[in-house]
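*Asks:* Below is the structure, and that's it, no one-letter string:
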C-alpha cells in the first residue's frame, strides 16, 4: 500500500533545450487574445413617475379623464375588480410591492406593472406596446406579465381554477330551470383565436382555406360568465366535433364519476345534466 507522503518532482527546463522552441513559437504565432470589453447596457430615462401620475389621473382619480365604460372596454374588466387584484398583488406578492432604490427614488407602481400585464393579455400585443404610456421597457413588461400570471394562479387558483362543487352544480341547475332549461349546467362552444406569429410550416394545419391561422378554445360558461371548463390550442382546421372528441370535458361521464342529476322533460326522466350548444352538435 502506498503511504500518504507527498512526492515532489523537479524538472529543469535547461536539461532539454529543444522544449524551449515550441513554447516560444506557440506564443508568438498564437498571442493570447485580449478580453472583450463588456457591452454596456443601454439605459433610457422614461420618467416612470410621470407615467404613474398620468395613469392615475386618466383612470383611477376621483375625477378620471376616462369614464367607467371606457375603463371596462380597455382593461376588459370592471375597475373595482382590477383594483382588488392590484391590492392583493401589492400586499402579498414581493414583485408588486412598492419599493425605493438606493437614492430614495420610487420604483414602478403596482398600477403600472399590472396595467402592463393586463394590456398584453387583453390585446395580445408585444411587450413594448405600453412603453410610451406606462413608461417601462420591453424586458420589464415581459417580466410583469410573467409575475402577474403566476400570482393570479397562486392567489386565486383555489377559488376560480377548479371544478364545480355540489353546491355550484345545484345553483347552476336551479338557474337553468328558472330560465326554461331544466338539467342545463352551462353553455359550451368553440371560438377561434388568430395566431399572428404562427410558423410558416404549421400555417396549413391551423388555417381554413385562405383564412389566417387560428387556435381553437373550447369553453363551458355559466350565466354569470364563470368559465367552468377550457380546452385551448387545437388547430384551426378542426371543427367543434373533433375538438369535443379531444377535450376532457366528458371524461367524468366516461369514467362513471359524473354527479347524477334527475329531471323531467316532456314526461321523460333524465339522470345526466347537459350543456346548451348550437345546432351543429348531434342530439
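*Replies:* Looks like it arrived, so ask away. Because the structure is predicted, anything quoted here is derived from the model rather than measured.

*Asks:* From now on I want contacts and neighbour counts done on CA atoms only, so please keep to that.
*Replies:* Fine.

*Asks:* Identify each buried residue in the strand ranked longest in the chain, please.
*Replies:* Using DSSP state E to define each element, the chain has its longest strand at strand 184-194. Residues 184, 185, 186, 187, 188, 189, 190, 192, 194 are the ones in strand 184-194 that count as buried (16 or more other CA atoms under 10 Å).

*Asks:* Distance to residue 20 added to those residues, as TSV?
*Replies:* Formatted as TSV, those follow (distance: CA to CA, whole Å):
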residue	distance to residue 20
184	91
185	88
186	86
187	85
188	82
189	81
190	78
192	74
194	69
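
*Asks:* Return the closest of those with respect to residue 93.
*Replies:* Closest approach between the buried residues of strand 184-194 and residue 93, by CA to CA: residue 194, at 32.4 Å.

*Asks:* Quick check: longest helix in the chain by residues?
*Replies:* helix 138-160 (DSSP state H).

*Asks:* Counting by contacts, list what that one packs against.
*Replies:* On a contact count with 3 or more CA pairs under 8 Å, 6 or more residues apart in numbering; DSSP states H and E, helix 138-160 meets helix 110-123.

*Asks:* Just give me the residue closest to the centre of this structure.
*Replies:* residue 149 (5.0 Å; CA atoms, centre = their mean).

*Asks:* From residue 199, how far off is residue 188?
*Replies:* Counting by CA to CA, to the nearest Å, the separation of residue 188 from residue 199 is 29 Å.

*Asks:* okay, pairing it with this:
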C-alpha cells in the first residue's frame, strides 16, 4: 500500500467522526428544545388552574361570616345588671364582682376608651376565632389578649405618673405621722418581695427563673404603708434571686441617693436621725435604712418591740394579699410569653390597686378583710421609659449618702433606741408576762 492510499483513508475517517459529532450536538439541542417546550406547556396549562383554585379557596375562607357570639345580648345583659339607672344588682355586689366602686370603674373606662381608639366601637373587617370566653365579655381569646395589652398600656400612660409616684412632702408628713402613732418615728413603710408564677416561661430560661417552689417565677419588690398604698414597685427579677439579690438591683434608694426625696428628721430616745427607714424581715442586711425584728427575744422590752415591729411589717404582706385577691390574673400562674407584657400587667394592677386605696382609704384604713374577694361571683403605644444621661448629684455626695444608708452602727443604735421608745410608749399598756 502506498502513501497516497493511507492519506485518503485517514481523511475519510476524520470527516466521518466530525459528522457524527455534529449529529450528536444537533440531537442534544433538539432534546433540550423539546424539554423546554414541555415545561412551557405545563406552566401554561396546569399551573394557572392550581393557583386559581387555591386562591378561590383562600377567599372563601376569608369571607366566611363571623361566628355570632351574641355580643348585643351580652352587652344588654351586662348593662342591665350593673350600669342601668335601676340595676339588677346593687352597688355592693358591683364592688364584689369588679373589686372597685362604680365611679372608679367608670373613671378607668372613660379614660382608656378616649385615649385609645382601639376600644371605640367600629365595623370590623376581619373574622374572629371561635374560642370561648367569659359569659359577659363575648369576645374571642385573641381579641381578649389584645384588649388586655391595650388596656394595661393605657392605664400606665394615663395614671402611672399619679399612682406610681414617690412620696411628696405631704405624703411624707402623713407617713411619718402614722409611723409615730405606731411607735416607729421615721418609719415610711415596710418592704418585701412577692413571687408570681410564670407558667409559660421558655424552657431555656426555666433554670434562671426557677423559684423556691421549683417553678418559674418573677419577683415583685414593693414598699407599702398602713393604708396598703404601694409606694415603690420593682418587678421582673428572676425567681432564682432572693430578696437581697433583688435589693442590690432595685432603685428603691435612687431618689434618696440623688437628693430628690423630701427631708426626714426625727428624734428617738434623745438621738437625732436624718434618714427614714423601712421595716423588714430577717433576710435584709443590717443597714441604717432597715429595722428588723429581734430573733428569739428574751426580755420584756425585746418581746414588746418584736410584737410591734412584726405587726407593722405585715403591711406589705397584706398589700400583696389584697393585690392577689383583687386581681386573679396575678394570683394564678401567668400564661403570657413576653416579660414586657407581664411587666405591664403588674404595673397596671398596682395602679388600679392604688386608685382603689385612694377611694376607700378612710373606709378600711386599718381593717381590710381579704376574704370578701376570695371565691367571689363570676367565673401599641410607644416606649415611655425615660433615659437620663446627666449626673443628678455630685459623686462624692452620692457615695456619702450610700454610706449613711448602709451604716451598720446607725442600724444598731436606731434599733436600740426604738426598743426603748416603744417600751416607754406602750410598756404600761400591755401585759407581756415575765
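*Replies:* Okay, I see it. Here the structure is a predicted model, which is why all the values come from computation and not from measurement.

*Asks:* TM-score for these two?
*Replies:* The TM-score (TM-score structural alignment, normalised by the length of the first structure) is 0.71; 242 aligned residues with a CA RMSD of 3.1 Å.

*Asks:* sorry, back to before: quick one: work out the angle between the next helix-or-strand element following the longest helix of the first structure and strand 184-194.
*Replies:* Note on helix 138-160 of the first structure: by DSSP states H and E, the next helix or strand toward the C-terminus is helix 166-178. In terms of direction (axes from the mean of the first three to the mean of the last three CA atoms, to 10 degrees), helix 166-178 of the first structure departs from strand 184-194 by 90 degrees.

*Asks:* Residues touching helix 166-178 of the first structure, excluding its own?
*Replies:* The contact list for helix 166-178 of the first structure (CA atoms under 8 Å, 6 or more residues apart in numbering) reads 182, 183, 184, 185, 186, 222.

*Asks:* What's the match for the last one in the second structure?
*Replies:* Spelled out, it's residue 222 of the first structure. Correspondence of residue 222 of the first structure to the second structure, assessed by TM-score structural alignment: residue 225.

*Asks:* who's in contact with that match?
*Replies:* Counting by CA under 8 Å, 6+ apart, residue 225 of the second structure touches 175, 188, 189, 190, 231, 315, 316.

*Asks:* now the first structure: which of those match?
*Replies:* With both residues aligned by TM-score structural alignment, their matches' CA atoms under 8 Å as the criterion, the subset of the contacts of residue 225 of the second structure whose aligned partners also touch in the first structure is 175, 188, 189, 190, 231.

*Asks:* will you turn those into a markdown table that also has distance to residue 20 of the second structure?
*Replies:* Listed next are these as a markdown table, based on distance: CA to CA, whole Å:
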| residue | distance to residue 20 of the second structure |
| --- | --- |
| 175 | 107 |
| 188 | 104 |
| 189 | 102 |
| 190 | 100 |
| 231 | 96 |
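
*Asks:* What is the nearest of these to residue 29 of the second structure?
*Replies:* Residue 29 of the second structure lies nearest to residue 231 out of those, by CA to CA, at 84.1 Å.

*Asks:* Quickly note the distance from the equivalent of residue 187 of the first structure over in the second structure to residue 331 of the second structure.
*Replies:* Superposed on the second structure with TM-score structural alignment, residue 187 of the first structure falls opposite residue 190. Going from residue 190 of the second structure to residue 331 of the second structure by CA to CA gives 21 Å.

*Asks:* go on, residue 30 of the second structure?
*Replies:* Going from residue 30 of the second structure to residue 331 of the second structure by CA to CA gives 76 Å.

*Asks:* buried set for stretch 210-225 of the second structure?
*Replies:* The neighbour-count check on stretch 210-225 of the second structure (16+ other CA under 10 Å) flags 210-211, 215-225 as buried.

*Asks:* Which strand or helix spans residue 67 of the second structure?
*Replies:* Following DSSP H and E, there is no helix or strand that holds residue 67 of the second structure.

*Asks:* do residue 398 of the second structure as well
*Replies:* Per DSSP H and E: residue 398 of the second structure is located in helix 395-405.

*Asks:* Just to check, residue 232 of the second structure is in contact with residue 252?
*Replies:* Yes - between residue 232 of the second structure and residue 252 there is a contact under CA atoms under 8 Å: 6.8 Å.

*Asks:* overlap in contacts of the two?
*Replies:* Contact with both residue 232 of the second structure and residue 252 is made by no residue, according to CA under 8 Å, 6+ apart.
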